[in-house]
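**Student:** quick one: sequence plus predicted model below, questions after.
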Amino acid sequence: MSRLKSIKSVPNYLEGKIISEPVHDYIRIKTFEEIESFQVAHIPHFHELLYQFCYITEGSYTIEIESNKYLLAKNTILLLKPGVIHASFEHSKDLQGYIIHFSHDFFSLYASVNNFFKDFMMKDYSVFFLTEQLMDEDAQFFRMIFKEMTNDYKSPEYMKNELLKSFLNILLLKMYESYEIVQHSQSNSAATLFMKFLNLLDIHIRKWNKVSQYAKVLNISTDYLNKIAKQEGNRKAGEIIRDKLVLEAQRELIYTDKNISEIAYQFNFTDTSHFWKVFKKNAGLSPKEYREKFK
């Protein structure tokens, strides 16, 4: 079952409007001051197939990502993966900065950044990346890049998309350089297998909740999958699977009116009490208590 069908109440927004179809080869750049529909951002929503870049140059604001709140302060950068449910809350009066939405295929011709980008986004199985406060030198560099991209975006020049792709390429690579996100060689079988595992997890989490199911498809033993998960993700494969499963179940509890037994069955639990046990161990609350918390 797709996310759009399973979480019916969560809108897929683009520029403050609900869209029914994914977009391709897309980029949009706005300053916070230019966003007329900022109030819409207070509603939990997601962007299908679009990444979201936020750079705060002045002030601060609070964002909720998958039911957890984070403060975005001056000189911090947030990068959200596609499909992540988020909502903005209170912000300071002096808030300034930039928001960029872009599709993966917008810069897909740039093989160098693709390898870095894929490794970065897949190595960390969380749904977003938030920097610490930038040092002055890095802050000046990022401010310059965002400003140039904004100017080019507004330009009528017919080559502006090529310029924007180049700047986006520079922007992403600079992030890797600044925060020592190291590219793993394709010959590194452990890193490659781990990325394949995370891809499978995104696709099959509603059907598979056992390490053995993923190990079988990867043609490796469960012990080896646990070993590379620990090496590459700092957690055992089973822990990563349970975290992902509980995160998806939390979405269902918050954004749908399905009963708990139905949600348990949806995630391939034949015994609802086992689902309750797994959920409470990870979330600290029973499914019923968790749903009540967000009513």
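**Tutor:** On my side now, so go ahead.
**Student:** rest of the way, CA atoms for contacts and neighbours
**Tutor:** Fine.
**Student:** so what's the residue most central in space within the chain closest to, chain neighbours aside?
**Tutor:** The centre of the chain sits closest to Lys81, judged by C-alpha atoms, centre = their mean, with a distance of 2.6 Å. Leaving aside its sequence neighbours, Lys81 sits nearest to Tyr51 (C-alpha to C-alpha, 6 or more residues apart in numbering; 5.1 Å).
**Student:** for comparison:
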Amino acid sequence: MNSSATMQLPFQPMLSDEPIQIIRMGGFFNEPSLLPHRHSFYMLYWTTAGTGLHLIGFREYEMLPGRVFFLQQNQVHQVVTYPEDGYMVLFNQMYFQAFLKHNQQMEQTGLFDYFNRSPFVDLDETMMHTFSYIVNMLKEETAKVYNMPLNQHYLSILLLYAGKQHLQSNHFTENSVQADLMRKLKILIEANYKKERFAPFYSEILGLPTRKLNEYAMSNMGIMVQDMVAMRRLAESEALLASTDSSFKTIAYELGFGDSSHLWTFFKKYKGISPSDFRQKYKQINENAQTDKGCI
């Protein structure tokens, strides 16, 4: 059985052929899109004036002056209301992988962690000035003849500053043995969550007893490995239910539940409502959403 559920999600490509783009929020959209969607690229949202409302994985976050969001490739989100002004920095996978190549400790850590419930950082006044300077330099360079090394340099500085301040603000330990282990675990879960939902699969690959891996997960994440996998499956379930017309059976197959009854039980356990009630909640939004060609 071949499922096309994932492909039915609204999917936004880069707005031009350039691998990195800087866009001002102020006045760019006629109206925000209310339809949850994915991107083929990564993004930084930086609010400089006014407030807005951002949903990432169907969780609400305020867009406040000085607040920077990082959005993963393929991560489901929607901006319900845009702030008065700010910057959106769009960049492709090549740029992000180049950043991680020289900063491996940042992968699936802090701001760049798919499991992170605080996917933003609030810049202090000093960092606001630094961000403003670097973004403007990056904007100037992207308007010139394409210069990948320099553009990559400026983008990496932005990501490093945002990532390190997020770690400091949330009191994360950046280089401990456990932090590195959790980073590797999250990468494994992201690659295997649809098929492998039990801890022994991950503990065997990481070379640890399952009990010890669960202890580390509880210490660092507050939940055990199986629940980490469940949270990732839940996020994908929400996305497919809200943004596709796929049957419960198709979604269950797509996410490795076997049949719709298992999906139903799982969703009700972790979300507190049934899949049909969740889908109905977003049905009117999806029907009324007016997608804009430039919507991101």
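**Tutor:** On my side now, so go ahead. Only a predicted model underlies this, so the values are computations on that prediction, with no experimental measurement involved.
**Student:** coming back round to it: would you check that the residue nearest to Lys81 of the first structure makes contact with Ser103?
**Tutor:** Yes: using C-alpha atoms under 8 Å, Tyr51 of the first structure is in contact with Ser103, at 6.2 Å.
**Student:** what segments of the first structure are helices?
**Tutor:** For the first structure, the helices defined by DSSP state H occupy 3-6, 111-123, 136-154, 160-178, 189-204, 211-218, 222-233, 237-255, 260-266, 272-283, 287-293.
**Student:** distance of the counterpart of Ile220 of the first structure in the second structure from Ser132 of the second structure?
**Tutor:** Applying TM-score structural alignment, one finds that Ile220 of the first structure aligns to Leu208 in the second structure. Going from Leu208 of the second structure to Ser132 of the second structure by C-alpha to C-alpha, to the nearest Å gives 45 Å.
**Student:** surely the residue nearest to the centre of the first structure meets Val127?
**Tutor:** Yes: in this structure, Lys81 of the first structure is within contact of Val127 by C-alpha under 8 Å, at 5.7 Å.
**Student:** who are the contact partners of the aligned partner of Phe129 of the first structure in the second structure?
**Tutor:** When the second structure is aligned by TM-score structural alignment, Phe129 of the first structure is paired with Pro119. Residues in contact with Pro119 of the second structure (C-alpha atoms under 8 Å, 6 or more residues apart in numbering) are Phe69, Phe70, Leu71, Gly110, Leu111, Phe112, Asp113.
**Student:** tell me which of those are still there in the first structure?
**Tutor:** Retained in the first structure by both residues aligned by TM-score structural alignment, their matches' C-alpha atoms under 8 Å are the following of those: Phe69, Phe70, Leu71.
**Student:** export those residues to CSV and append columns for distance to Glu215 of the second structure.
**Tutor:** Formatted as CSV, these follow (distance: C-alpha to C-alpha, whole Å):
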residue, distance to Glu215 of the second structure
Phe69, 30
Phe70, 29
Leu71, 29
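**Student:** among those, which lie within strands?
**Tutor:** Phe69, Phe70, Leu71 (DSSP state E).
**Student:** which of those are buried?
**Tutor:** Phe69, Phe70, Leu71 (16 or more other C-alpha atoms under 10 Å).
**Student:** related to what we said a few turns ago, which of the kept ones among the contacts of Pro119 of the second structure lies closest to Asp277 of the second structure?
**Tutor:** Leu71 (27.1 Å; C-alpha to C-alpha).
**Student:** who are the contact partners of the alignment partner in the first structure of that closest one?
**Tutor:** Applying TM-score structural alignment, one finds that Leu71 of the second structure aligns to Leu80 in the first structure. By C-alpha under 8 Å, 6+ apart, the contact list for Leu80 of the first structure reads Tyr51, Gln52, Phe53, Val127, Phe128, Phe129.
**Student:** next one: the residue in the second structure sticking out farthest from the centre from Glu18 of the second structure, what distance?
**Tutor:** Computed with C-alpha atoms, centre = their mean, the maximum C-alpha offset from the centroid of the second structure is found at Val145, amounting to 30.5 Å. Going from Val145 of the second structure to Glu18 of the second structure by C-alpha to C-alpha gives 11 Å.
**Student:** equivalent range in the first structure for stretch 189-198 of the second structure?
**Tutor:** Per the alignment by TM-score structural alignment, stretch 189-198 of the second structure matches residues 201-210 in the first structure.
**Student:** list the contacts of that stretch.
**Tutor:** Residues outside stretch 201-210 of the first structure that contact it (C-alpha under 8 Å, 6+ apart): Tyr214, Gly238, Ile241, Arg242, Lys244, Leu245, Gln266, Phe267, Asn268.
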